[in-house]
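Participant: sequence and computational prediction follow.
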Amino acid sequence: MGNWPVCFDDNLVPKNNCLVYSFGINYDFRFDDAMAAIGCIVYSFDPSMLDTADHKRGDRVFFKRIGISDKDDDRFVPRVDDYVKKRPAVKGWPMRRLQTILDLLGHRKEQLTVLKLDIEGYEWDVTRDLLDSGILSSVPQFLVEWHLFRDFPPRERVPDAVDTYFRLRDMGFQLFVTGGLYQGFRSGTSFRIQAEVAYLNTKKN
């Protein structure tokens, strides 16, 4: 849908009765608008869009200028890399754990149908938190873009990232699409590997 794969087999995404959280927009709402077009309610999140206030985008898409993290933090300062070219002009970004966001929006008792993360390297810590808390076990579809940079995650955290990757499989998340593969090198100073991956929660479906 839009620029992300979604599985519609066996009514996995009930039309006119689905809730989607999309983290990481960078002004590209193709996925969000496409999911809204089939009747889903979509919440789009991106703390880096500093010139964009919270607003309702059409009938079914709601933008929130906050990000997802493994901890609640009102003054998160992102690392500078190929995505964040300079530190934010404001005093950090507002970040929240998924369970905090669900509570803030009144969705704790609702079924989150699709969760999408495109958060430029921070997905490792966030996914680990989602697994540790057990909250991901209730989500039928999980879409994520994995990133590896030359220095991020830090070398000492790479084993944790590998563990997180395989824990998804052990928790019943089955990969059904891999795409957007990219490798980037720049004169020994920059290195990046990324891949867009879509999972089905076989224990939920």
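Facilitator: Perfect, thanks for sending it. On a predicted model such as this, the values are computed, not experimentally measured, just so you know. Numbering: from 1, shown residues only.
Participant: from here on, contacts and neighbour counts on C-alpha atoms
Facilitator: Noted.
Participant: which parts of the longest strand along the chain are buried?
Facilitator: Secondary structure of the chain read by DSSP state E shows that its longest strand is strand 173-186. By 16 or more other C-alpha atoms under 10 Å, the buried positions in strand 173-186 come out as Phe173, Gln174, Leu175.
Participant: what comes into contact with it?
Facilitator: The contact list for strand 173-186, computed with C-alpha atoms under 8 Å, 6 or more residues apart in numbering, reads 5, 190-203.
Participant: can you rerun that using 10 Å?
Facilitator: 3-7, 136-137, 139-150, 166-169, 190-204 (C-alpha atoms under 10 Å, 6 or more residues apart in numbering).
Participant: these, buried ones only, as a PyMOL selection?
Facilitator: Entered in PyMOL, the line below selects the buried ones among these, by 16+ other C-alpha under 10 Å:
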select buried, resi 4+5+6+7+136+137+139+140+141+142+143+144+145+146+147+148+149+168+191+192+194+195+196+197+198+199+200+201
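Participant: show only the entries of the contacts of strand 173-186 found in strands.
Facilitator: Per DSSP E, the contacts of strand 173-186 map to strands at 141-149, 190-201.
Participant: structure B:
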Amino acid sequence: MVQDTNRGVQSRTKTRIKVNRLFFVIGLLVLVCIFDVVHQRKTFMMQMKSNKSRCEKVIDEMNLFQIPDEDIIDKMDNNALYLLFDTYVNLQQYHCCNLTRQGPKQSSGKNICEDYFFKPGSKCIVYSFGSQLNFDFEESIWRSFKCEIHTFDPSMPVEGKTLPTFIDYHLIGLSGKNFIQTEPEKWRHHDNPLLKTWKMQTLSSIMDTLNHSVTTIDILKIDIEGWEWNALPDMIKTDILRHVKQLCIELHFGYSFKYQTTNGRIKPVFTKNTWGNVPIKNQIKLLKQLFNNSFRIVRNEPLNWGTIKIENKVIRILNE
């Protein structure tokens, strides 16, 4: 998603400062890259003119499809919510002229916008939540931008592991509150041992601990297996995302699933629980809140891991 050039239409006549956030959606497992930057309108328009020969596509903000109001969402059944989600995340609400892939094409890589105001600078900082000791994304970011990189994952022990020298690794998970998780749930199908207790913190607490409370985070990558819905409300409430230029987030929509092996084949099996234990209606409402905070979708690429069929329409569970 792209953020409107202002934080809301009403503020357009009050200030010349603009805030742009882009949003790459991956989604019913939706990967979202969000970009946030403050700049003056005149400078922005001059840059757009200079890019015109390379980037002609302009999206009409006034004709964007929008999620309905909360009172309407509350009256929708789950089928309608799935269809609404599928329609919404497959929109392009901002056109990035300089889109690059950091890491491989599969889910460990992420799309990054390198347009003028969104490209990581010379002293860039990157937060990467969820790695399972896979550092393809971080390695690509390091080669491209030489950023200060912080990787967070509380799930797996690192004793005896060789970690890249260009990252700071933290055994911390992202959450909507600060607590110790004593019964972590195994979701992915793998044989790697998991730690028995996880330290969980909010994004604002983590940034404060690292002395980044008023520092720009150039790229915030979140891939935390459905618990993004638990962490997002605190980010929106505290307005901590105002410090983030790009957010790449994998969204898991609707009911959760686990991988099971049957006759030697791995397949997803749906459970009775929603991702992050957040109701489906609230997941949709969070997407609307992001839109109301000026976030706009940039790109969505379906992945071939799990689908659900509603009204003869196949909806992919994982999208990037």
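Facilitator: It's in. None of these values were measured; they are calculated from a predicted model.
Participant: the residue nearest in space to the middle of structure 1 and Asp103 of structure 1, how far apart?
Facilitator: Central residue of structure 1 (C-alpha atoms, centre = their mean): Leu117, 1.2 Å from the mean position. Separation of Leu117 of structure 1 from Asp103 of structure 1 (C-alpha to C-alpha, to the nearest Å) stands at 19 Å.
Participant: then Glu156 of structure 1?
Facilitator: In terms of C-alpha to C-alpha, Glu156 of structure 1 sits 33 Å off from Asp103 of structure 1.
Participant: and for Ser48 of structure 1?
Facilitator: Ser48 of structure 1 is 22 Å from Asp103 of structure 1, by C-alpha to C-alpha.
Participant: between these two, who's got more neighbours?
Facilitator: The neighbour comparison of Ser48 of structure 1 against Asp103 (other C-alpha atoms under 10 Å) goes to Ser48, with 22 against 11.
Participant: structure 2: which residue goes with the more buried one?
Facilitator: Aligned by TM-score structural alignment, Ser48 of structure 1 pairs with Ser155 of structure 2.
Participant: so its match touches Phe129, yeah?
Facilitator: No. Between Ser155 of structure 2 and Phe129 there is no contact under C-alpha atoms under 10 Å: 11.2 Å.
Participant: start and end residues in structure 2 for the longest helix seen in structure 1, please.
Facilitator: Identified as the longest helix of structure 1 according to DSSP state H is helix 158-170. Mapping helix 158-170 of structure 1 onto structure 2 (TM-score structural alignment) gives residues 280-292.
Participant: ok, average deviation of that stretch from structure 1?
Facilitator: When structure 1 is superposed, stretch 280-292 of structure 2 averages 1.2 Å from its matched positions, counting by mean C-alpha distance after the TM-score superposition for structure 1.
Participant: could you confirm Leu102 of structure 1 falls within a strand?
Facilitator: No. Judged by DSSP: H, G, I helix; E, B strand; the rest coil, Leu102 of structure 1 forms no part of a strand; its state is helix.
Participant: neighbours of it, how many?
Facilitator: By the criterion of other C-alpha under 10 Å, Leu102 of structure 1 has 16 neighbours.
Participant: kindly report the same for Gly92 of structure 1.
Facilitator: Neighbours of Gly92 of structure 1 (other C-alpha under 10 Å): 16.
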